[in-house]
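Engineer: coords please:
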Amino acid sequence: MRPGPGQHLYSAFHDLIAPFRDSGTNTTKFTIHWISAHSEVVGNEKVDEEAKSAAQGASTARPFLPDCLKRPLPIGKSSLLQLAKEQRTENWKASWLTSPRRKKMKKIDKDFPFKKFGKITSELTRRQTSILVQLRTGHLPLNDYLHKRKLAPSPLCQACNEQRRETINHLIKECPAYQHQRRKLKRAIHGRGLSEPLLLLSDPKRVKPIIQFIEETKRWTNGRMTNPTPS
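Structural biologist: Modelled structure (predicted):
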């Protein structure tokens, strides 16, 4: 039999029946059937009742227990995986609570551990997901971001003559070079204001219109940000 959950019980049962199985002419045959949980099998329901009773302390006296039950039972694989998952989540939460990025991200998405984000990205292409991640983290390679890292000669927006830093807010809600795209965005988000555009990034119904706006500005071409000629 291939090892799996409950294998130690299967082995222990074989050890218990060994004297009866190898008793010559009085050999007794046993058949083991695995029954799925919640199958409404009378015997299975009785086992569940006994297990609950034992868990509450109503167990057979230790001297009458088989040897395999006088010592701690092995921990099942599924239990170990569940425990590891819970510990990983707790460690993640503890690390996140002390992270300097927590305060900034909380303004965008309060839904830690960001289960809604997974649902949103499941409906986006890989390219759109990349844009969304960069919007949420503030790493969209606009001139203001690139200039701070000495990757652009100027932090100013080159699409307009406003002499404004090209930030995410400027791109989405201010730059006059993208008025047409912005009107389309406002229609798509059904009247939601753009005073704080990053707050819309946790709204599944409004994330895609913002990403489409970014794409339509043509600032994102072939996976790279391109600088347009000033209007």
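Engineer: from here on, contacts and neighbour counts on C-alpha atoms
Structural biologist: OK.
Engineer: what are the boundaries of the helices in this protein?
Structural biologist: 7-21, 42-55, 77-97, 102-108, 115-121, 126-137, 143-148, 168-169, 179-188, 204-216 (DSSP state H).
Engineer: any idea which of the ones you listed gets closest to Pro197?
Structural biologist: helix 168-169 (6.9 Å; C-alpha to C-alpha).
Engineer: about what we covered before: output the helices of the chain in a markdown table; the columns should cover distance to Glu196 and mean neighbour count.
Structural biologist: Output for those, formatted as a markdown table (distance: least, C-alpha to C-alpha, whole Å; neighbours: other C-alpha atoms under 10 Å):
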| stretch | distance to Glu196 | mean neighbour count |
| --- | --- | --- |
| helix 7-21 | 57 | 14 |
| helix 42-55 | 54 | 12 |
| helix 77-97 | 24 | 12 |
| helix 102-108 | 9 | 15 |
| helix 115-121 | 19 | 14 |
| helix 126-137 | 13 | 16 |
| helix 143-148 | 18 | 18 |
| helix 168-169 | 8 | 18 |
| helix 179-188 | 13 | 16 |
| helix 204-216 | 12 | 19 |
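Engineer: can you lay out the ones you listed as a markdown table showing distance to Cys157?
Structural biologist: Putting these into a markdown table (distance: least, C-alpha to C-alpha, whole Å) gives the following:
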| stretch | distance to Cys157 |
| --- | --- |
| helix 7-21 | 66 |
| helix 42-55 | 68 |
| helix 77-97 | 34 |
| helix 102-108 | 24 |
| helix 115-121 | 29 |
| helix 126-137 | 17 |
| helix 143-148 | 7 |
| helix 168-169 | 11 |
| helix 179-188 | 15 |
| helix 204-216 | 15 |
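Engineer: for comparison, sequence B:
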Amino acid sequence: MLWNDGVMTVFAKRAAKADGRKTTLPRSFANLLQATWQALRIPSSDFPKHVPSFKTPAEKIADALNDLEKGRAATIFQLRTGHCPLNDYRQRFKKSPMKYCRTCGVPENVPHFLLYCRNYRPQRAAFRKRVKAEKLRTNLFAANAMLDDPMVFPFLADFVLETGRFEHLRSYLPDPELDPKG
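Structural biologist: Model (predicted):
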């Protein structure tokens, strides 16, 4: 931490507001530093609750998403950020009457959708079977691991499409009868 006039002003204002008789200086420099960091610390309640931590560089993720069809890439991106049409997110904006999964009765968030929901067991089993057939070394029992591996994205997009949970996804896909390639 750089000590500058702004930091000292903050400490001076805090000291002026506090009753000087009740506070004592720490006995050692280490204790002083610890007390300073405690005073500057942001309460954990101010941080978002579900912040995923991904290790794959953003460039690799962007390249993998560019290789996918637009709707599938958007869906993977939504799952990675948590901003997706699942009840836990939609309920924040009053777009869903409840944040719970209709089948399981627990908050319907990304990990629940990808790993636990009983409603999508057959699709999940087929997804895991396809990923294992490709011999990808991804932990299929951790949502962050699946969402952090670009090689899994096509299979994950197929899983989401098969579940039918993301209604908007079908509107992006080309109609096979109208598609001249297919």
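Engineer: quick one: TM-score?
Structural biologist: Remark: TM-score between the superposed chains equals 0.58 [TM-score structural alignment, normalised by the length of the second structure]; 119 aligned residues with a C-alpha RMSD of 2.3 Å.
Engineer: Ser195 of the first structure: which of the helices of the first structure is closest?
Structural biologist: That would be helix 168-169 among the helices of the first structure, by C-alpha to C-alpha, at 8.4 Å.
Engineer: in the second structure, what residues pair with the closest one?
Structural biologist: Aligning helix 168-169 of the first structure against the second structure (TM-score structural alignment) gives residues 110-111.
Engineer: how close does Arg206 of the first structure get to Thr121 of the first structure?
Structural biologist: Counting by C-alpha to C-alpha, to the nearest Å, the gap from Arg206 of the first structure to Thr121 of the first structure is 13 Å.
Engineer: what's the mean distance for the match of helix 168-169 of the first structure versus the first structure?
Structural biologist: The superposed stretch 110-111 of the second structure is, by mean C-alpha distance after the TM-score superposition for the first structure, a mean 0.9 Å from where its aligned residues fall in the first structure.
Engineer: follow-up on the earlier one: so what sits against both of Arg206 and Thr121 of the first structure?
Structural biologist: Listed as contacting both Arg206 of the first structure and Thr121 by C-alpha atoms under 8 Å, 6 or more residues apart in numbering is no residue at all.
Engineer: whichever residue in the second structure pairs up with Leu185 of the first structure - nearest residue in space that isn't next to it in sequence?
Structural biologist: Matched by TM-score structural alignment, Leu185 of the first structure corresponds to Phe127 in the second structure. Closest residue to Phe127 of the second structure apart from its sequence neighbours, by C-alpha to C-alpha, 6 or more residues apart in numbering: Phe159 at 5.9 Å.
Engineer: who's in contact with the one you found?
Structural biologist: So Phe159 of the second structure contacts 123-124, 127 (C-alpha under 8 Å, 6+ apart).
Engineer: trace Asp63 of the second structure over to the first structure, please.
Structural biologist: So, by TM-score structural alignment, Asp63 of the second structure is matched to Lys119.
Engineer: how deep is Leu201 of the first structure tucked in, by neighbour count?
Structural biologist: Neighbourhood size, Leu201 of the first structure [other C-alpha atoms under 10 Å]: 21.
Engineer: which position in the second structure aligns with it?
Structural biologist: Per TM-score structural alignment, Leu201 of the first structure is aligned with Leu147.
Engineer: report the separation between its match and Lys17 of the second structure.
Structural biologist: Taken as C-alpha to C-alpha, the span from Leu147 of the second structure to Lys17 of the second structure is 48 Å.
Engineer: ditto for Thr9 of the second structure
Structural biologist: Counting by C-alpha to C-alpha - Thr9 of the second structure and Lys17 of the second structure are separated by 12 Å.
Engineer: overlap of the contact sets of the two?
Structural biologist: In contact with both Thr9 of the second structure and Lys17: no residue, using C-alpha under 8 Å, 6+ apart.
Engineer: Lys46 of the first structure -> the second structure?
Structural biologist: Checking TM-score structural alignment: Lys46 of the first structure goes with nothing.
Engineer: mind checking how far Lys46 of the first structure is from Ala177 of the first structure?
Structural biologist: Counting by C-alpha to C-alpha, the gap from Lys46 of the first structure to Ala177 of the first structure is 74 Å.
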